[in-house]
Every structure is written in structure tokens, then in C-alpha cells.
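> Predicted coordinates and the sequence they were generated for:
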Amino acid sequence: MIMSEKKKQEFYKALVEKNPQYDGIFFAGIKTTGIFCHATCTAKKPKYENCEFYLTAEEALLAGFRPCKRCNPLHYPHSIPDEVEILVAAIENNPEKRWKEADFHELGIHSATARRKFKEVYGMTFVQYARSRRMGMAFKKILTGKKVIEQQVSVGYDSPSGFNDAFTKIMGNPPKKTSISIIYANIFSTPLGNMISLSDANYLYLLEFTDRRGLEREIEKLRVKQNARILPGNTDVHTSLVHQLNLYFSNKLFQFSIPILKSGTPFQMRVWDILSSIPPGQTMSYQDIASKLGDKNLVRAVGNANGANQIAIIIPCHRVINTNGELGGYGGGIERKKYLLELEKPIGK
């Protein structure tokens, strides 16, 4: 979520004064060092313009910051169990690592115990923590690597230059084929938090909130399917997207004209077409969509197709609710779904 300037000033004052009442309330990301701290950190205080403030550790990790070793921001409000401390250190030694069951045994840790304690201390699972750290590194590369040398791209990726995309280390290389496509990544802010867009000169491939669960897997599948390198860089499609989303969040636009490339099964495509037909300010139930498809027993399949949508907001999966009127699930989180439906409500009257 976007934080008000007043709240940022309040948090900065607490950071400068080392106010213990704010420990655990916010995390301060320090741009010059790449670390995040809690309010009472004893390190030299940065300038205000070099600070970013987050309400959760996951947000700070996804922004590319690592825990400060001096103030140990993740120790609050409890001391960290030995298993968790070992795992945090292991992640920092190899942030790109994709953890498997055998890796826990090598550290002499029972995975179930470690995962449970991780959840108790940080409010997120070990998998979420490791994923957030990996994705944060990739996101940071996108945010700081806007300039792409096209000649370097056209030479090829096995050249001595060692030119890699933003996700190579954490996902591996896509299959090597004769023709490699280039997809450009951008991260931008919205009133509901940061979003990532993947696009080329012709289409938008993905639009998601950066903290969406399963985002890493979505991007990995996209890279393989399109045999693509994902590089930081702008496109006309992305520029139009940000412009239209700004109008949307300002209640000035509710019909998008962004060219999108849908990539799914024939059934998923049919569901997404129905989603796109739901007018702003209106909702449809999973049962309604199943009936439109000619089989009321397809509710679960409809839900799965809805969850597989990779173009948030524009393909409005947030307009699908339960038959009893409850909001149901949403990949970006229920609070965001509620916000979007409230935003669109006036247009449906």
C-alpha cells in the first residue's frame, strides 16, 4: 500500500530518535546500504531521502533489502530460535537458492519444525521468506537497470559479456532455441502497492502485484513458454498501461485499451473472455460463469482458471465472487479485491 507523506515523516522521526515504541511497527529500508532496520537501530541515521518505509518484513524483502546485522530487525518481538537463525544466515549466504527437503537435513534441521517456528516469529512461512528475498533481488535489478544496450542483447546470451536477465539466477536459463524473444520488465507503484508488468513492443504478457503468491512460478513458466529473456526496460505498451491505470485509480477510466497476449488452455481462455465481459461496478459468481459455459458443475474449474489469470485488473478476476455474495479469494489479497470493487461501485449505478 502507498504510505502517506505524513506517516513517512512520523516513521523517520521515530528512526532518528530510536523510539522503541515503533519497533515492530515499521521497517526502514536504507537505499545507500541495501539493508532494512527497525526504529532503534544504533547505526548512523541516513538522510530522509535515502529511506523507504514498510509495514511488513515481506515488503522490505521484496523491495530488495536484506536484514540489518546490527539491529536484527526480524528479532522483534521475540528472540529467534536457533533453527530460524541458521536458516536466515543460509539464505543470506545463497539468496538465489531454491530450497528442497534435503537442504534442511544438511543443516541438521527438521523442516516441519523450522517452517512452524518461522511462521511464529515472522508471520510468514520459510518459503515466503526465501522467495521474497530472491524476488526482491530480481525486482531491485529491474528498478536500477532501466538502460539496456540493444547491441548487447542482439549478440546473444552466451557471449563473454555474461549479459543476463533479471531472473536468470533465481530461475535458471530458458531453453536454448534459435530465436530468443525479449520481454521487458517494469515495476511501478499504485495505491494498492507495487505492481510488475512484463511487455514487449506489441503486447502485455503479465500484470501482477509484486507480493502475489506464486508470482515467481508464473514468471518462470512465462519465460520458458515464450523462450524469453526478461530485461529491465520500458515499452510503449508499459507507458500506456501506467497512464491508463493512473486514470483508473482516479475514477476517470474503466475500459482499458491495452493489447494483451493471453496464454492459457482453451478452457481458461473462455473463462477469461467471460471475465472481460463483466462491466465495471458489477460482479458475477463462479456459478454464473459455469452456467455460461454450459455446465454448472464446472465451478471448481472456473475458480482455477480465474486464479490462473496473469493480467490483474485489466482481465477483472476481482469481479468474481461467491454465490452467497461473499468476496471469495483473490491472488492479490482480499483487501485489494474489496478496494477495487468499491472503486468501481459508482460506475455500476
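The structure has been received and is ready for your questions. Numbering: from 1, shown residues only.
> going forward, measure contacts and count neighbours with C-alpha atoms only.
Noted.
> Give me the distance from the helix or strand that contains A301 to the chain's centre.
Taking DSSP states H and E as the criterion, the element that holds A301 is helix 299-307. Centroid separation for helix 299-307 versus its chain: 21 Å, with C-alpha atoms, centre = their mean, to the nearest Å.
> ditto for stretch 336-347
For stretch 336-347, the distance to the chain centre is 21 Å (C-alpha atoms, centre = their mean).
> Can you list the buried residues in it?
R336, K337, L340, L341, L343, E344 (16 or more other C-alpha atoms under 10 Å).
> could I get the residues you listed as JSON lines with distance to T210 and secondary structure?
JSON lines is the format used below for the buried residues of stretch 336-347 (distance: C-alpha to C-alpha, whole Å; DSSP: H, G, I helix; E, B strand; the rest coil):
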{"residue": "R336", "distance to T210": "13", "secondary structure": "helix"}
{"residue": "K337", "distance to T210": "15", "secondary structure": "helix"}
{"residue": "L340", "distance to T210": "17", "secondary structure": "helix"}
{"residue": "L341", "distance to T210": "20", "secondary structure": "helix"}
{"residue": "L343", "distance to T210": "21", "secondary structure": "helix"}
{"residue": "E344", "distance to T210": "22", "secondary structure": "helix"}
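> next up, a second structure to put side by side with the first:
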Amino acid sequence: MRCDLPDDETLFAALLARDPAWDGRAYVGVTSTGVFCRLTCPARKPRRENCQFFASIAECHAAGFRPCKRRHPMAPAAEADPAIRSLLAALDADPARRWSEADVAAMGFDPSTVRRAFKRHFGTTFLEMARQARLQAGLTTLAQGGRVIDAQLEAGFASGAAFRETFARHLGLPPGAFRADALLRADWFDTPLGAMVAVSDQTHLHLLEFADRKALPAELKRLYKSCKGAMGFGRFAPTDRIKAQLGNYFAGRSARFDVPLALHGTEFTKAVWRELQTLPAGTTHSYSDIARRLSRPRAVRAVARANGANQIAIVIPCHRVLGVDGALTGYGGGLWRKQKLIDLERHYVPKEAHPA
């Protein structure tokens, strides 16, 4: 809200000084160019009379400003943090490494500061993210038909009990619960926004989630129960198909998904999910918009609950739904991913959204 910001003179001084204390907390819109950016933007500073200040990206858009192409204010602030950038690069280079706070300190970063930064931006700590990367290596071994002991060693766990406990906490089920001749099969693949878990049968996709989503264990348990335990590792054709289509999506080639979906929810919840699938990429809508489109204008809270219960990320685009004030609001995959997806989809803005 604008009332959370100091007066414009204070913000203009911060803009001139490129004060990092205001990075991501306030934005400037320049009326002479129609562009908005962070106060730390290195571009030539505008005249005071051409500046308008906002507390959020949503407010900038609502006022008709477009993002700066030099500083990319829509990019998550996490990317500007040198500790986060360095540690993520190190994790990508060696995902099997067993990290400790001493390792973080050896790279010249304060562990407590790093812990708070990762928690703020990603909802998890760096050490937990590293543990998830090791676990994913073990999951890949299981998906390829390997033994549990091989998966345990691949994931870097000296103790079988610790591996099973971590596995159960991460996926909600111990490794022995998965069958080789399963009707549903779970597999993992990497995307530019992190690993995703897909569950499909021979014809339909049942689940597509980011691997670090907190609700994933509960969602897998429900699927496991619904199929009476007939769940295993591996992939059917729908998983291969959605992986290929996500590749096109992230590469900017196509936002079209046509994999058949198996929807698990109440009739109202499924109606909301189907309505979400009609929202064009590159557009955003409010919960009240969706409620009106369903001829249920008073069901805004029910729409929000259905949106949060979505377990087929991106394909059912719940990330295109914002708060009534344009705020990002909640997203199971993390607000940083929601911001990334919205930014990515600006490439797909429908032509009719740009009148001549």
C-alpha cells in the first residue's frame, strides 16, 4: 500500500543514491518514458517532476507503467543477492555434496544471514535445499529400477533409516510403498524453476508439482490411497509429453498444453480448475473475476481454496490469479516462482491485449 511508503522526497533521495535498503520495497514510475524500475536502477536518473512512487509491481502495472528492460524489476530479488547466487551455482555444480554451515562460512558467507535470506526468498533454508538435491539423485535411481540401497548411497545417506525417514518426509511415503507394476507412476525432471514431480497413468496426468512444495507429501498420499497403493516409479507417455511441452513453454516457443488431465476434487473445485485453463497466458485475473465467470460472484473464498488445492502446476495456471489489489498472494510453489512465471508469460501476451 502507498501509505506504507515515506514521502516522495525521501524516495527520490533514495533513487538518486541508489539506496539498496529500498530494493524491492519501492518502485519508481517515470512518466516521460512510461517505464518503472527499482530505486537501485543504474540508468540515468529522471527529473523529480517525472517520478511517481509505488509500493508494489502490481501498482506500477495498474498505473500503466511497463518494466525497465535494463534492470528487469520483475525478476525475483533473490537473483540480486550475491550469497544466494553463489550458493545456488555451487549446488548446481555438485548436487551430491553434503553441505554444512561450515561449508557456507568457508565461502565467505555468514550462515545465519544465508539461512534468513533463503527462508525469505524460497521458504526453505539452503541446507534443506541441498538435502533435497541429494534426495532427488536417489529418487532418480529408484525411478530407473534401482534398489533402495543403491538409491540410498546415490543420495549420500550412510544410514538406511535416515534415507527412508527423509524419503517419507519429502514424498509422504516410504520407498517400499512404491510398486514396480503400478497403475500410476511418479517421475522427476528438472525445469528452469527447479525439479518437478509428475504422476501419470497410461493416458492421463494426475499430478505435476514442484518437488519442494510443502503440500506434495499430502497430495501423493491422497493419490496413493485413491489408487489403492498401485503407485510406482517411472513414467508413462503423459509424463514424457508434459516434459516436452514444458520445455517449449520455458523456451518461449509455446504456452499450449494438451495432455489429458485426471482431476481429483469436488465438482466445484474441478469447475474452477477448468476455468483457470481458459485464462490466456500473459494475462492475470482476480479471484473475484473467476467467481463471476463461474456465475458464483459470492464464492470468492471458495475459488481461492480451489486455486490453492490445484495439484497440476502451470498446466492449470493458478499462477495467473492475483489478489484484488494486484498483489501476488499465495502460491504453493513459492511467490518467487509465481513472479517468474508471470514475467515469462509476458512473451505470450495475446495480440488483442495490445490495441493499436
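Right, received. Where do you want to start? In this text, all values refer to a predicted model and were calculated from it rather than measured experimentally.
> Mind checking the TM-score on these two?
In this superposition the chains share a TM-score of 0.57, using TM-score structural alignment, normalised by the length of the first structure; 251 aligned residues with a C-alpha RMSD of 4.3 Å.
> picking that back up, what's in contact with the helix holding A301 of the first structure?
Here helix 299-307 of the first structure makes contact (C-alpha atoms under 8 Å, 6 or more residues apart in numbering) with F267, Q268, V271, W272, Y286, Q287, I289, A290, C317, Y330, G331.
> which of the residues you listed are buried?
Buried by 16+ other C-alpha under 10 Å: Q268, V271, W272, Y286, Q287, I289, A290, C317, Y330, G331, out of the contacts of helix 299-307 of the first structure.
> List just the nearest of those to I219 of the first structure.
Taking C-alpha to C-alpha as the measure, I219 of the first structure lies nearest G331 of those, at 14.7 Å.
> for the closest one, what are its contacts?
Residues counted as contacts of G331 of the first structure (C-alpha under 8 Å, 6+ apart) are R212, R213, G307.
> Which secondary structure state does the first one sit in?
Secondary structure for R212 of the first structure, judged by DSSP: H, G, I helix; E, B strand; the rest coil, is coil.
> picking up where we left off before, could the contacts of helix 299-307 of the first structure go into TSV alongside secondary structure and distance to E52 of the first structure?
Listed next are the contacts of helix 299-307 of the first structure as TSV, based on DSSP: H, G, I helix; E, B strand; the rest coil; distance: C-alpha to C-alpha, whole Å:
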residue	secondary structure	distance to E52 of the first structure
F267	helix	43
Q268	helix	39
V271	helix	39
W272	helix	37
Y286	helix	40
Q287	helix	43
I289	helix	42
A290	helix	45
C317	helix	31
Y330	coil	27
G331	coil	25
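> how about the helices in the stretch 101-250 of the first structure?
Using DSSP state H, counting those that start in this stretch, the helices found in the stretch 101-250 of the first structure span residues 101-106, 111-122, 126-144, 150-155, 168-171, 215-226, 236-249.
> Would you point to the one among these that's packed deepest?
The highest average neighbour count among the helices of the stretch 101-250 of the first structure, using mean count of other C-alpha atoms under 10 Å, belongs to helix 126-144 at a mean of 21.
> who does that one touch, helix- and strand-wise?
helix 57-62, helix 111-122, strand 181-190, strand 228-232 (3 or more C-alpha pairs under 8 Å, 6 or more residues apart in numbering; DSSP states H and E).
> Out of these, which gets nearest to L247 of the first structure?
Of these, nearest to L247 of the first structure by C-alpha to C-alpha is strand 181-190, at 11.1 Å.
> which residues are contacting the closest one?
For strand 181-190 of the first structure, the external contacting residues (C-alpha under 8 Å, 6+ apart) are 1-2, 139, 142-143, 194-200, 226-235, 238, 242, 246.
> picking that back up, turn the helices and strands packed on helix 126-144 of the first structure into JSON lines, including distance to C51 of the first structure.
Below are those laid out as JSON lines (distance: least, C-alpha to C-alpha, whole Å):
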{"stretch": "helix 57-62", "distance to C51 of the first structure": "11"}
{"stretch": "helix 111-122", "distance to C51 of the first structure": "22"}
{"stretch": "strand 181-190", "distance to C51 of the first structure": "16"}
{"stretch": "strand 228-232", "distance to C51 of the first structure": "23"}
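> nearest to H105 of the first structure, of these?
That would be helix 111-122 among these, by C-alpha to C-alpha, at 7.7 Å.
> re earlier: out of the helices of the stretch 101-250 of the first structure, which gets nearest to H75 of the first structure?
Nearest to H75 of the first structure among those is helix 111-122; the distance by C-alpha to C-alpha comes to 7.8 Å.
> what angle do the closest one and helix 126-144 make?
Angle, helix 111-122 of the first structure to helix 126-144, by axes from the mean of the first three to the mean of the last three C-alpha atoms, to 10 degrees: 60 degrees.
> if we can go back for a sec, show me which of the contacts of strand 181-190 of the first structure are buried.
The neighbour count (16+ other C-alpha under 10 Å) marks 139, 142-143, 194-200, 226-235, 238, 246 as buried among the contacts of strand 181-190 of the first structure.
> Determine the set of other helices and strands touching the one helix or strand D150 of the second structure maps to.
Using DSSP H and E, the element containing D150 of the second structure is helix 148-154. Under the contact criterion of 3+ C-alpha pairs under 8 Å, 6+ apart, helix 148-154 of the second structure touches helix 126-143, helix 160-171.
> Buried residues of that helix, list them for me.
Result for helix 148-154 of the second structure [16+ other C-alpha under 10 Å]: buried residues V148, I149, A151, Q152, L153, E154.
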